[in-house]
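Undergrad: quick one: sequence plus predicted model below, questions after.
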Amino acid sequence: MPRLHRLPARIAAVMVGTILVLVLTVSGSVLWMTRALDDQARRQAEARILDARDGMVERARLLALDYAKWEDTATHVTAGDTDWMRDKIGATAIAGEAFQIAMLWGGPLERDLGWTIGGPAEPREGLLDPLLLGLAESRLALVPLDTYDGTEFFAWSAGHLYVLAAARVEHLTERGGGVLPDDRLGRLVMGQRIGAATVGAMRDDLLLSEVALVRRPPQDRPSLPLLDAQGAPVAFISWEPPHPGSDLLRRMLPLLVVVMALTAGLVAVGMTLVRRSADHLIAAERRSALAARTDPLTGLMNRTAFNEALATPAREGERAILYLDVDGFKRINDAIGHAAGDSVIAHLGERLSDLAGPGCLLARVGGDEFVFILDGPDAGARARDLAAAVGAALRSPLEVPGHRLRIGASVGYAVQGKAGSTAEDLVRHADLAMYEAKRHRDRGPVAFGDMIETADREARIMERALREALDRPGELSLVYQPIRDPRTGRLAKAEALARWTSPQLGPVRPDRFIAVAEQSGLIVDLGWRLFLLLCDDLERHADLVACFNVSPLQLLAPTFVPDLIGELGRRGIDPRRLEVELTERVLVDDPRLAAERLEELRAAGFPIALDDFGTGYSSIGYLRQMGFDTLKIDRSYVADLHDRIERQALLNAMIELAHALGLEVVCEGVEAEDDLRIVRELGCDLAQGYHLGRPMALGDLMAPCQGPARSVA
């Protein structure tokens, strides 16, 4: 019997022990989970605060760069147009919607000009501390010229905290500008005020309590520093860390007591539910982190993830960057629309993703720019193979809704150099190689190397020599290539061609020095000097009718047409003796402004010709809209006509189209008697080429034997 009495006690002991173990296990698990949730929430809060701070900085940076690298800003700041700066920049700062403080200084500006929210319309001097501007200058000195970049930092001004972004005001070469010395460039700083409203919006967006902006870091709560131009904290964002685990435990405790009293199974269910909640929080964080580092259009890494991937240092030869830029993507967007353009980028991303194997990452870092990162001891060889594979992958057309497109791309790559070179250097080298490939598209992928550096050095030497040539008479000259009637051989007019013989460099090919002039911003001065030489020849020979080429920068310059008309009027030269030749690039870069300039030339009496037709992107609409007088068909359609029946048909269609639009047709590149016979039979009005006359001095052109010329019938 005693045993019978002891059995319940034993059962009870087992039950009590089981429940006690269960209670201790559940309690320990709940406490552990509570701490884990609190720690996880603390880290999440810190990451969200960091993202919010970086977002403020990035918004300020993009805003400042958008204004500083805007062509209109560069034009009006260089011209010292205070009214424009007040209306376009100052008024926006005063309104305070996009930014609340703005200041321009340096370069062509005689004094600093500043505006702030609610302030007067007239610019103020000394709006920002000179020491602060000096620090901004120091940081901008580290930013290379002719780049879409600037510097950002936090600073106090007039009792308010701002996130400031500063950049040089310059017209980038990739947008048709030219590199100017640093001391000729103005500076622009813009800032967004960080006040109670900003902090309140941050608190609401991040779902955090007691978010505050403080001067000193609190001891009892986390904070994040806001750094000034010297890298020192000027303020801190502090917040109350969330305690979701503790809050959850307080809410669940009564239920847990009841559940543990009734059944350990319900406790297990409760634990499972809690664990599931934690899993949901972790999964949400992972999705958020992934979305922040993923390009939404292609699903590839974005620039943020690309920069993170480059943060790990690499040894010499064990990392390569391959930079790819789609050729003419703006024209694709203009032709088929931005939605179809996005589809092109998405399909291109899929095709490039197939080429990224082990040890290779692919990112989309711009609108039409993709970058591969290759790591490993054979990175250089793999980069060369990948460049070839990219070219092969782009040979087949892309299928987008309603369109079948062949996409071209410029590819450049660079391999990690000697120890100490940074990831930024590697990316810059690949970018330079890509631009070299874009300049010489027939070369295919370009590897960064001594040749590119040598080309840059030679271009700088040529630029200095060209600047000297513009100041010295005798180095620049003109020759003339006759343009004749293909039926009679009569000289109709002649194309003026530039020549340069440098004392240091000797004779320089026109394509070389004209390209250098365009890149360095000398093309307008060079064009004007050559125009004056042409006017001298027109004065000496009253029978001369000449064509002269005008670059896009010349045509779009505000004073080009008035200066042209004024010079001819001063010399008494009839504008009808000068035919202005333009390439198709002018029409694509800025059709509206080009149409305005051509209308001014046409009103003044100048004949206008479209040169090298068929090599670019001009359309029948352009030909009708611009009102050309002459169409010059590129030599690539004329060469070897007698062997190319299909080319004869294409040339015939071009001539008939031009005649239907009332245009005179000139066929360039007539190099043989058979070519001349065919263009004559196809109805071409005039012809030009070595068979009819090479470029020659004016005296030879105007010699009696050159007037009627030899018979070409």
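TA: In hand now; what should we look at?
Undergrad: CA only for contacts and neighbour counts going forward, please
TA: OK.
Undergrad: so which residues of the stretch 451-600 of the chain form helices?
TA: 510-520, 523-540, 552-556, 560-571, 584-589, 591-604 (DSSP state H, counting those that start in this stretch).
Undergrad: wait, which of those is closest to Arg647?
TA: The closest of the helices of the stretch 451-600 of the chain to Arg647 is helix 584-589. By CA to CA, the value is 20.9 Å.
Undergrad: distance from that closest one to the middle of the chain?
TA: Distance of helix 584-589 from its chain centroid, counting by CA atoms, centre = their mean, to the nearest Å, is 19 Å.
Undergrad: how about stretch 461-473?
TA: 31 Å.
Undergrad: now it: buried residues?
TA: 462-463, 465-466, 469-470 (16 or more other CA atoms under 10 Å).
Undergrad: can you tell which of the helices of the stretch 451-600 of the chain is closest to Ala91?
TA: Ranking the helices of the stretch 451-600 of the chain by their distance to Ala91 (criterion: CA to CA) puts helix 591-604 first, at 26.6 Å.
Undergrad: contacts for the closest one?
TA: With contact meaning CA atoms under 8 Å, 6 or more residues apart in numbering, helix 591-604 is reached by 555-556, 561, 565, 575, 586-587, 607-608, 625-626.
Undergrad: got a ChimeraX select line for the buried ones in these?
TA: Filtering the contacts of helix 591-604 down to the buried ones (16+ other CA under 10 Å) takes a single ChimeraX command:
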select :555,556,561,565,575,586,587,607,608,626
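Undergrad: second structure follows, compare the two:
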Amino acid sequence: MTDPDRIRSSAHGLFPVFAFILAILCILIVTMLWSVLESDRIAIDRQVRYVDLMVGEQVDKLILDQENVTIWDEAVRNTSIAYNPDWVSDNLGPWMQDYFGHDRSYLLDAADRLVYAMADGADVDPEATDLPAVFAPLIDEVRGRGWASLQTGAATSADDENPRKARLTSLENRPAVVSAMVIVPDSARVEQELADAYVLVSVRFLDARFLRDLERRYFLEGVRFLGEAADAPPGEAQTPLLGSDGQKLGVIRWRAIRPGTDLMVTLAPYAGGMIALLGAVMMILIRRTDRAMEDLRTGEAKAHHRAFHDDLTGLPNRTLFNADLQTAAEGLADGGPPFAVAYIDLDRFKDINDSLGHPAGDELLVQVARRLVRVAGRDNLVARLSGDEFAILHRGAAQPEDASALARRILAAHEQEFDLFGTSVFAGCSIGIAMAPLHGRNRMELCRKADIALYAAKAAGRNRARVFTATMDEERRHKRSIERGLREALHTGDGLDVHFQPFVDRSGVRVIGVEALVRWRTADGTQVPPSDFVPVAEECGLIADLGWWVFERALGTCVRWPDLVLAVNCSAVQLRQDGFADRIVRLMERTGFDPARLEIEITETALLDAPEMQVRELDGLRAAGVRISLDDFGTGYSSLSHLHQFKIDRIKIDKSFVRKIGDGTDSDAIVRAVAGLGKSLRLAVTAEGVETATQFRVLVDAGCTEFQGYLFSRPVPAEDIDAMLNARAFAPA
């Protein structure tokens, strides 16, 4: 065989090899292209689900927002019973935009006439406003649904008694969520004729703010709304925005995240080399492709994990918890297993975070997460909702005792100390539990009731667990009613008053001063005890406004008693306000009150937070001539250092010690010790809660200098103090 034949034969022999390599290369390319397209498809499908989920959430949120103002006795009083335009503007108008972000509010009377309208945070003339046609079927539906449920007695709760309807529609050529609700009372104290009920319609546009939230929440870019439903151009994805009636409102479009395409672009420079070098480069490409695909899967897994997990603790976040809870709740309809929802909140986490620093606070959260996972077990979902709030989906918990047993194990685990970078701390927790289906079958309802139970656990003293009961719900509604009434009273000044309780000298006859005490009577004449409304004011942030109202009223009233000292209680919130002392001084100047007659009463608990700021404010008051009194001495963190650091002028012995005088306890010795301490430090000593002559004699003998209690007088209006002073005599009751 000649050399050309050998060469030809070799070429023919090599052809199948090259053909085989080319076939492998083609298969590889086709496989890679399929993987790219499939990866892109999965990623885009996931993005579409996220967008659709958030649109649905906007409908639920608008309904929840409206419930805050439509299930309300005051709303019924000021609409259907006696229409009050000022009240409606204050509570159903611009405030709805400022607080909830609603863009439109419309109020319709019983005849469906528009009586009030708000647009973009401003009142508008209802007579010059035309209701969009899309509102009519909503209003008709809620009225028909409401009358049917109320007339047949089908309503069983405040939620059932509040007919509501929401839908996604097009308004002003923009997508919008529209909700209509009938205004109903939240208690039996207010009665409303069916034919007189008003309807509140609220609108929130899915505008730029919604699109920005969508971008931030799901790491999307270039999100926008298009009214025309055109096909998405290359490199972008979209999902149709459908109204509640199925009508296509437009599309939401964004720059698609295409991990497969991104990978292909990265590998494109190698394609020419692979074709040229065939076998050798092909092997390199295979290895690099495998590695790149693995990196892609890893990166996608990390992105998915970040979207549904907390970065600090690694626990599922609120989004994943809500999704799993929704699945479990929907499964109840198909005979799925019962379960419990437990909300967990660390007790006084802020104190640890502030005193030891944020790194220590983060480390505490990580260690708490580990303990919760260990105690809850693999079958239950543990999530971090936000801050120091955790939640557990306790699957298979059929009875409250099952959930309570888990709660006891959690509390026991928190009895062990936490090591935070060499510092040992104890961090208890409070737990609220709701059972499904015992307490509800709806995700939002179960979360609401677990939160109510958590609130009850905190109110009961913390570091404990509570299972939801109907009584808790009533207490929550009662406190919410108190908050609304108190907020209204502070706004109008109606119902609030200041009473004064005298304190006397050692003779028990001469009045030397009065203590200002706030009283509140509701619009229906009910006297609300301070022990009920003051804690609510502290919880909802009204305590500072209430305190300043008392200061102003008391100073203005007591100007006419130039020989008496005025004692006014100061809350910890007020004391922490910058400029507190300056404001007191301005009030005294405006009312003409002598600073030497004013005595500010504070508790030791109020001095524990930010003491440097408080020392500065108290020094400012003392420089103006005001005296400082330490209230409830002996019941808190009593310390001689406080008497020195804050330059106290008077200490007040708490009534809990006075009440036990002569009953064989240590109260007599405590009273003598406190009185002796006051004498040694040249401090005035006042005994509170004196109710019997025996207590008075013991306190006088112990060395107390001033006395206050029912033995001498209850808190009374200013007119009664006038009468006492005009009589020029005062005898114990």
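TA: Sure thing, it's come through. Please read these numbers as outputs of a predicted model, since none were measured by experiment.
Undergrad: export the helices of the stretch 451-600 of the first structure to TSV and tack on distance to Leu22 of the first structure?
TA: Converted to TSV, the helices of the stretch 451-600 of the first structure look like this (distance: least, CA to CA, whole Å):
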stretch	distance to Leu22 of the first structure
helix 510-520	79
helix 523-540	86
helix 552-556	83
helix 560-571	91
helix 584-589	77
helix 591-604	80
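Undergrad: tell me which of those lies nearest to Leu224 of the first structure.
TA: Across the helices of the stretch 451-600 of the first structure, closest to Leu224 of the first structure is helix 510-520 (CA to CA), at 44.8 Å.
Undergrad: report the angle between the axes of that closest one and helix 523-540?
TA: 130 degrees (axes from the mean of the first three to the mean of the last three CA atoms, to 10 degrees).
Undergrad: scan the second structure for its longest strand.
TA: Taking DSSP state E as the criterion, the second structure has its longest strand at strand 511-521.
Undergrad: quick one: it to chain centroid distance?
TA: That offset, for strand 511-521 of the second structure, works out to 34 Å (CA atoms, centre = their mean).
Undergrad: what helices or strands is that strand leaning on?
TA: In terms of contacts (3 or more CA pairs under 8 Å, 6 or more residues apart in numbering; DSSP states H and E), strand 511-521 of the second structure is packed against strand 496-504, strand 527-528, helix 530-540, helix 543-558, strand 565-569.
Undergrad: list the buried residues in the longest one.
TA: When neighbours are counted by 16+ other CA under 10 Å, the buried residues of helix 543-558 of the second structure are found to be 543-551, 554-556, 558.
Undergrad: ditto for stretch 427-439 of the second structure
TA: Buried, per 16+ other CA under 10 Å, within stretch 427-439 of the second structure: 427-437, 439.
Undergrad: which pair in those spans the largest distance?
TA: Ala427 and Pro437 (31.9 Å).
Undergrad: thinking again about what came up before, between the contacts of helix 591-604 of the first structure, which is nearest Leu432 of the first structure?
TA: Val586 (25.0 Å).
Undergrad: that closest one: what's it in contact with?
TA: Applying CA under 8 Å, 6+ apart, the residues near Val586 of the first structure are 551-552, 594.
Undergrad: also Phe135 of the second structure?
TA: Phe135 of the second structure makes contact with Val178, according to CA under 8 Å, 6+ apart.
Undergrad: helices or strands up against the longest helix belonging to the first structure?
TA: Ordering each helix of the first structure by length in residues (DSSP state H) puts helix 2-68 first. Where contact means 3+ CA pairs under 8 Å, 6+ apart, helix 2-68 of the first structure is packed against strand 151-157, strand 160-169, strand 186-194, helix 196-206, helix 244-262, helix 264-292.
Undergrad: can you redo these as CSV with mean neighbour count and distance to Ala546 of the first structure?
TA: Compiled in CSV, these are given as follows (neighbours: other CA atoms under 10 Å; distance: least, CA to CA, whole Å):
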stretch, mean neighbour count, distance to Ala546 of the first structure
strand 151-157, 22, 51
strand 160-169, 25, 40
strand 186-194, 25, 41
helix 196-206, 14, 65
helix 244-262, 15, 83
helix 264-292, 14, 60
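Undergrad: okay if I get the ones you listed as a markdown table plus distance to Asp536 of the first structure?
TA: Shown next, in a markdown table, are those (distance: least, CA to CA, whole Å):
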| stretch | distance to Asp536 of the first structure |
| --- | --- |
| strand 151-157 | 50 |
| strand 160-169 | 39 |
| strand 186-194 | 39 |
| helix 196-206 | 66 |
| helix 244-262 | 86 |
| helix 264-292 | 64 |
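Undergrad: to Leu682 of the first structure, which of these lies closest?
TA: Using CA to CA, those put strand 160-169 closest to Leu682 of the first structure, at 52.8 Å.
Undergrad: the closest one versus helix 2-68: what angle between them?
TA: Angle, strand 160-169 of the first structure to helix 2-68, by the same axes, to 10 degrees: 50 degrees.
Undergrad: quick one: work out the angle between strand 160-169 of the first structure and strand 151-157.
TA: Using the same axes, to 10 degrees: strand 160-169 of the first structure against strand 151-157 is 140 degrees.
Undergrad: show me what strand 160-169 of the first structure is packed up against.
TA: helix 2-68, helix 71-78, helix 130-140, strand 151-157, strand 186-194.
Undergrad: between these, which gets nearest to Val259 of the first structure?
TA: Comparing those by CA to CA, helix 2-68 comes nearest, at 10.5 Å.
Undergrad: the closest one vs helix 71-78, what angle?
TA: 50 degrees.
Undergrad: count residues in the vicinity of Met1 of the second structure, would you?
TA: Using other CA atoms under 10 Å, Met1 of the second structure has 6 neighbouring residues.
Undergrad: hmm, I was thinking of Leu346 of the second structure
TA: By other CA under 10 Å, 21 other residues sit near Leu346 of the second structure.
Undergrad: check the one 5 residues further on too.
TA: Using other CA under 10 Å, the number of residues around Asp351 of the second structure comes to 12.
Undergrad: distance check, it against Asp578 of the second structure.
TA: The gap separating Asp351 of the second structure from Asp578 of the second structure is 20 Å, by CA to CA, to the nearest Å.
Undergrad: coming back round to it: need the winner for burial among the helices and strands packed on strand 160-169 of the first structure.
TA: strand 186-194 (a mean of 25; mean count of other CA atoms under 10 Å).
Undergrad: for that one, packing partners?
TA: helix 2-68, strand 101-105, strand 160-169.
Undergrad: can you say which of these is nearest to Pro358 of the first structure?
TA: Closest of these to Pro358 of the first structure is helix 2-68, at 30.1 Å (criterion: CA to CA).
Undergrad: quick one, what contacts whichever residue in the second structure pairs up with Pro445 of the first structure?
TA: Under the alignment by TM-score structural alignment, Pro445 of the first structure pairs with Ala465 in the second structure. By CA under 8 Å, 6+ apart, the contact list for Ala465 of the second structure reads 404, 407-408, 430-433, 454, 457.
Undergrad: perfect, I'm done here.
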